[in-house]
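# Whatever this is, show me its structure:
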Amino acid sequence: MGGIARRFGWNSTLVRVLFVLVSILSAAFPGIVVYLILWLLMPEEGN
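All right, here's what the predicted structure looks like:
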């Protein structure tokens, strides 16, 4: 990440933090969306 930051003249810490955030959100976001859709569509237990 340091090389990318240096190439574009950005702060390397900022690039690393953004990379971690994007990695976490891209991995978790689809699962959250699927969970919410299934929560809305599936009937409650006992109904």
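# going forward, measure contacts and count neighbours with C-alpha atoms only.
Fine.
# And the longest helix along the chain, what does it pack against?
Secondary structure of the chain read by DSSP state H shows that its longest helix is helix 12-41. Identification of packing neighbours for helix 12-41 by 3 or more CA pairs under 8 Å, 6 or more residues apart in numbering; DSSP states H and E yields helix 2-8.
# to compare against the first, here's another:
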Amino acid sequence: MELKKVTWPKYNEVVGNGKQVFWLVLFVSIFLGIVDYLMFLVVTYVF
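Next up is the predicted model:
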């Protein structure tokens, strides 16, 4: 039974990807918040 050598990704790569994902999530959440607020303004203005 052979033990396969586990190759862990470099720490810097993991941190870099984590930062990218973090900024992406942050950007999307802010964008959705702005859209939600604009829709709220439109609905209150129309009705």
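# Can you give me the TM-score here?
The pair, once superposed, lands on a TM-score of 0.47 when counted by TM-score structural alignment, normalised by the length of the first structure; 38 aligned residues with a CA RMSD of 2.6 Å.
# Buried residues, the longest helix of the first structure. List them.
Buried positions in helix 12-41 of the first structure, judged by neighbour count with 16 or more other CA atoms under 10 Å: 12, 15.
# And stretch 20-34 of the second structure, by the same measure?
For stretch 20-34 of the second structure, it's none, nothing buried (16+ other CA under 10 Å).
# Distance check, the residue nearest the centre of the first structure against residue 33 of the first structure.
Central residue check for the first structure by CA atoms, centre = their mean: the C-alpha nearest the mean position is that of residue 25, 0.7 Å away. Note on residue 25 of the first structure: its distance to residue 33 of the first structure, by CA to CA, to the nearest Å, is 12 Å.
# How about residue 4 of the first structure?
Between residue 4 of the first structure and residue 33 of the first structure the distance, using CA to CA, works out to 31 Å.
# Over to residue 15 of the first structure?
For residue 15 of the first structure relative to residue 33 of the first structure (CA to CA), the value is 27 Å.
# quick revisit: determine how far the longest helix of the first structure lies from the middle of the whole chain.
Taking CA atoms, centre = their mean, to the nearest Å, one finds helix 12-41 of the first structure lying 2 Å from the centre of the chain it belongs to.
# same check, this time on stretch 12-27 of the second structure
In this view, stretch 12-27 of the second structure has its centroid 8 Å away from the chain centroid, taken as CA atoms, centre = their mean.
# Having no further points to raise, I will conclude here.
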